[in-house]
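Trainee: fold the following.
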Amino acid sequence: MSERLQPGDTAPAFTLPDADGKDVSLADYRGRKVIVYFYPAALTPGCTKQACDFTDNLGVLADAGYDVIGISPDKPEKLAKFREKEDLKVTLVGDPSKETLGAYGAFGEKKLYGKTVTGVIRSTVVVDEEGKVERALYNVKATGHVAKIIKDLGI
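Mentor: Here you go, the predicted structure:
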């Protein structure tokens, strides 16, 4: 089980391929606030709802100085299909090794339909301009989560 991040922690660095196979690094966002969200799988109902919610609110978040990166264990090809099918505007990156998911505490044991399984824990980490964790939310709901973040951040 990976350690969960706490406010004030340094956000773990990552460089992962996006839907086009281009590397995206957390370091690229230095000086901007970033909402990094972790989801189990592209093209599934809950993850689609969440990605569409982030896409629909991208303007509001960007105006408040936030960029959004979605991370799943999917390969770039699947992320590209997801982006095209749902017309997503958020940056989607893949972590097939699950190394970054683990570093952020977003991979481990979770309850799924009453059973304990190992997998991606739907999580959101807000990283400030200095690369520090501002908020770390775990076991979040796919629906209504974006509205809650916007409210919690006072946007």
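Trainee: CA atoms for contacts and neighbours, from now on please.
Mentor: Fine.
Trainee: number of residues surrounding G114?
Mentor: Other residues near G114 come to 7 when the count uses other C-alpha atoms under 10 Å.
Trainee: contacts for stretch 12-28, please.
Mentor: 75-80, 83, 91-95, 100, 103-104, 131 (C-alpha atoms under 8 Å, 6 or more residues apart in numbering).
Trainee: list the residues that contact V140.
Mentor: R122, S123, T124.
Trainee: just name the closest of those residues to A136, please.
Mentor: Taking C-alpha to C-alpha as the measure, A136 lies nearest T124 of the contacts of V140, at 6.0 Å.
Trainee: one more, please, to line up against the first structure:
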Amino acid sequence: MSKLTPGDQAPDFTLTASDSSAQSLADLRGRSVIVYFYPAAATPGCTKEACDFRDNLNSLAASGYSVLGVSPDKVEKLAKFAADESLNFPLLSDPDHAVAEAWGAWGEKKNYDKTYEGLIRSTVVVDPEGKVSLAQYNVRATGHVAKLRRDLGLD
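Mentor: Coordinates of the predicted model:
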């Protein structure tokens, strides 16, 4: 799938959250939303990234941003991950990776000289009208939230 770029309409979705509620992007119209895609809950890089979002959530919220984490994990794994790490934002289950594909966050990856299809660590910021204002693909887990804050002019 093609990657999203600033100005694109963000594809709407409804996914099941770690608390078993349904979460739709459309429900957050009127707010800026940071949607970040990560490969697997409770892995070192994904835990670091999630905890960085957790630790920065208050200042992001004060600047008008909501945060949603999306992975192909099942709801039960996300619920355990959220509880274990005291995560304070919704984690959404995309088991068939349809949302990741629509957002350009699913595709070819290389690891240890092997090529395969998988989730590409990505972050997309959606403005209050539902348009993409920032899209970052192949981001690094460590330091990503600090870089995102700089890119958004929050630091």
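Trainee: for ChimeraX, what selects the buried ones among the contacts of stretch 12-28 of structure 1?
Mentor: Selecting the buried subset of those in ChimeraX, with 16 or more other C-alpha atoms under 10 Å as the burial test, is done by:
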select :75,76,79,80,83,91,92,93,94,95,100,103,104,131
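Trainee: helices - which of the contacts of stretch 12-28 of structure 1 land there?
Mentor: Within those, residues falling in helices by DSSP state H are P76, E77, K78, L79, A80, R83, T100, A103.
Trainee: for G8 of structure 1, see how far away the last one is.
Mentor: In other words, A103 of structure 1. The spacing between A103 of structure 1 and G8 of structure 1, counted by C-alpha to C-alpha, to the nearest Å, is 15 Å.
Trainee: try D20 of structure 1
Mentor: 32 Å.
Trainee: again with K151 of structure 1
Mentor: The gap separating K151 of structure 1 from G8 of structure 1 is 21 Å, by C-alpha to C-alpha.
Trainee: swap in L43 of structure 1?
Mentor: From L43 of structure 1 over to G8 of structure 1 (counting by C-alpha to C-alpha), the distance is 33 Å.
Trainee: these two - which one has more neighbours?
Mentor: Taking other C-alpha under 10 Å, L43 of structure 1 and G8 do not tie; L43 has more neighbours (17 against 14).
Trainee: now do the contacts for V99 of structure 2.
Mentor: Taking C-alpha under 8 Å, 6+ apart, one finds F13 in contact with V99 of structure 2.
Trainee: where's the alignment partner in structure 1 of it relative to V146 of structure 1, distance?
Mentor: Using TM-score structural alignment, the partner of V99 of structure 2 in structure 1 is T100. Note on T100 of structure 1: its distance to V146 of structure 1, by C-alpha to C-alpha, is 22 Å.
Trainee: ok, G94 of structure 1 next?
Mentor: Separation of G94 of structure 1 from V146 of structure 1 (C-alpha to C-alpha): 21 Å.
Trainee: does the closest residue to L61 of structure 1 other than its chain neighbours lie in a helix or a strand, and which?
Mentor: Among residues not flanking L61 of structure 1 along the chain, D67 sits closest, at 7.0 Å (C-alpha to C-alpha, 6 or more residues apart in numbering). Assigned by DSSP states H and E, D67 of structure 1 belongs to strand 66-72.
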